[in-house]
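[1] take this sequence and fold it.
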Amino acid sequence: MARVKIVEVGPRDGLQNERQAIPLAVKLALIGRLADAGLTHIEAGAFVSPKCVPQMADTAEVLASLKLDGAVRYPVLVPNLAGLEAALKAGAREIAIFGAASETFSRKNINVGVHDSLARFEAVAQRALAAGLSVRGYVSCVVGCPYEGDVSPRKVAEVAAALYRMGCYEVSLGDTVGVGTPDRVLAMLDAVTAEVPVDRLAGHFHDTYGMAIANIYAALCAGVRTFDSSVAGLGGCPYARGASGNVATEDVLYLLHGMGYTTGVNLDAVTDAAWQIADALGREPGSKYARARGRSPAGGNA
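    The predicted structure is shown next:
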């Protein structure tokens, strides 16, 4: 039976846009529940400017409370060499670097254009790899951009290939504003897989227009076997108006398990975690599965 890897991004991409302060204990409890549910790749935070993303200011404290040399990997995002040095000091074992296929989005997100961002990331990747860290790459706006509209699949392929060549073991392709549809996702993947092996790609779909699950299905059909998702559908993008949620991990698991894929993740345990973090935030989970199942376990599978 085919296996699909889930990269849980809720503790980072999911929580980074919350306006209310989230206590360290709440973050650690969420990460612990997700690990207990069987998730083996959990984004733990980001070493970015606390002025820009205040929710990530305690990332070093988060890492200090985790078992970083165990079976679960806890990648953190870093935008530059200063962020990498902070990650190394905190004991990180894996980092992620995040570029964009849109010139305007890149400038608004990390204050440099695409070309300069790749030069910056190459220096970060070289330093990280030399220190024995794993490096994952992200490409934002792989279908559309909130400022430029449609994004060329060829541009996405160029950025993805650059990240792969600089040593990223995996490149995550992000539909940051959730405007993708299956045909557009497949056209983008056609271009990218001509440059990067499909087994080195991941899909990262936002659900702004309700298309994330359909786009994941399309990517599965194209051979992608790794997907990013966020417990309870938490998150969005602070630079993309209307991009108000990542695809929910529970909904992705329901799709995958229903299609016969294995993930090693217990759906009900993740759903319980979704309700618990939603309660802490004072609202219902954003996932259809969690709301349909309610708070009572229903016997999941992995």
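
[2] use CA for all of it now, contacts and neighbours both
    Noted.

[3] what about C52, how many residues nearby?
    11 (other Cα atoms under 10 Å).

[4] F205 contacts N215, correct?
    Yes: using Cα atoms under 8 Å, F205 makes contact with N215 at a distance of 7.4 Å.

[5] who's more crowded, those two?
    More crowded of F205 and N215, by other Cα under 10 Å: F205, with 30 against 25.

[6] can you map out the strands along the stretch 1-150 of the chain?
    5-8, 45-46, 76-77, 94-100, 134-140, 144-145, 149-150 (DSSP state E, counting those that start in this stretch).

[7] helices or strands next to the fifth one in the packing?
    Where contact means 3 or more Cα pairs under 8 Å, 6 or more residues apart in numbering; DSSP states H and E, strand 134-140 is packed against strand 94-100, helix 114-130, helix 153-165, strand 170-175.

[8] so for V26, which of these sits nearest?
    strand 94-100 (22.6 Å; Cα to Cα).

[9] and this one, so I can compare the two:
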Amino acid sequence: MAFRLRPRLFSALRPTSTLRCFATEARLTPDHVRIVEVGPRDGLQNEKKTIPLETKLSLIERLANTGLTTIEAGSFVSPKWVPQMASSAEICEHLLKSPPQSQHKVAYNYLVPNVKGLENLIKVMDSTGVPAETEGSPSKPATSTEISLFTAATESFTKANTNCTIAESLDRFRPIVDMAKTKNIRIRGYVSVALGCPYEGPNVSPAKVADVTASLLEMGADEVSVADTTGMGTAPRTLELLQAIKAAGIANSDIALHFHDTYGQALINTIVGLEHGIRIFDSSVGGLGGCPFSKGATGNVATEDLVHTLHGLGMHTGINLEEMSKIGSWISGELGRFNESRAGKATLARIQK
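    Take a look at the predicted model:
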């Protein structure tokens, strides 16, 4: 199938009207893109060296001051399986009691793999007396507490990641969704390996991805992030996937795209998503991240690179690229790792002249 970019990249394509609630905006305008920052959770969870709680909180606080409106803050998983996320309860308590100063309402998102994970999150909320949605005050910024649920588009990956089938993973989510709704907690679903699986190869069925995505939305997810976990996605296959999702009757406003940059295709695939009308994308400051179940998979597309590309295309994100670039450099230094953001390094070189 031949693929070419249409010359009028951003024609008047408005999000479909929906009853689903957005994290921080009532509606997304055609030229606005919401970026979901996944660095503090997805970006840090595979780091081998223990990261101090103070560093994690500092990262989140810095990010909250860039204009971001959604930040993955932690994961209520067993420390036995993901030791780096052992401090998520403390992070959650801190953000509820003393949210960072920000110009906008910020949604803080936490991965919950099962009912116990959500129960532990709710315990923290109940202990602080802070509800899932706050209006804020002159001394305390408005915040939202959200959760994420993960499944995948292939049986092999789901088995390796959660030791169950796709159908079983969806069944496990139903009581979590029901419990979250009683607390007014917004729910984000993830469909991993949507454009390539480390066990089954690059040709993942677009129809299967659409089916799993629809199942998450039907059970009550407010948004689903379709993830190229391995970075195998190409422009033609990304387009094919989005066409399958549209054919399934799923609105663009219910979908986010989550690209890893293993093969250097994340920004190209992002443009395909933009052309198709997607206006929510995930990224990680400094290109942090990886996947323990996908050998060789690199981190998420760097937030700095994504912001630079979007702004260059005339889109609006509300994010300060210079501040984000400083954070990418800082956290890379804290972790003793290479800064993966080209735009971030170039921006710093320019402003430091």
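
[10] export the strands of the stretch 1-150 of the first structure to CSV and tack on mean neighbour count and distance to T193 of the first structure?
    Shown next, in CSV, are the strands of the stretch 1-150 of the first structure (neighbours: other Cα atoms under 10 Å; distance: least, Cα to Cα, whole Å):
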stretch, mean neighbour count, distance to T193 of the first structure
strand 5-8, 24, 18
strand 45-46, 30, 28
strand 76-77, 28, 24
strand 94-100, 25, 17
strand 134-140, 25, 14
strand 144-145, 23, 19
strand 149-150, 14, 19
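
[11] can I assume A256 of the second structure is in contact with F281?
    Yes: between A256 of the second structure and F281 there is a contact under Cα under 8 Å: 5.3 Å.

[12] in the second structure, what stretch matches stretch 28-44 of the first structure?
    Using TM-score structural alignment, stretch 28-44 of the first structure lines up with residues 57-73 of the second structure.

[13] what would the helices and strands packed on strand 134-140 of the first structure look like in a markdown table with distance to L189 of the first structure?
    Converted to a markdown table, these look like this (distance: least, Cα to Cα, whole Å):
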| stretch | distance to L189 of the first structure |
| --- | --- |
| strand 94-100 | 16 |
| helix 114-130 | 20 |
| helix 153-165 | 8 |
| strand 170-175 | 9 |
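
[14] quick one: closest of the ones you listed to A243 of the first structure.
    When these are ranked by proximity to A243 of the first structure, the top entry is strand 170-175, at 9.7 Å, counting by Cα to Cα.

[15] for the following helix or strand past that closest one, packing partners?
    Next helix or strand after strand 170-175 of the first structure toward the C-terminus (DSSP states H and E): helix 182-193. Judged by 3+ Cα pairs under 8 Å, 6+ apart, the packing partners of helix 182-193 of the first structure are helix 153-165, helix 212-221.

[16] dump those helices into CSV; add distance to R73 of the first structure as well.
    Converted to CSV, these look like this (distance: least, Cα to Cα, whole Å):
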stretch, distance to R73 of the first structure
helix 153-165, 20
helix 212-221, 23
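
[17] out of those helices, flag the one nearest L24 of the first structure.
    Comparing these against L24 of the first structure with Cα to Cα, the closest turns out to be helix 212-221 (29.9 Å).

[18] if we look at that closest one, which residues are touching it?
    Outside of helix 212-221 of the first structure, the residues within contact range by Cα atoms under 8 Å, 6 or more residues apart in numbering are 178, 180-182, 185-186, 189, 203, 205-207, 227, 247, 251-252, 255.

[19] quick one, it and strand 170-175 angle?
    140 degrees (axes from the mean of the first three to the mean of the last three Cα atoms, to 10 degrees).
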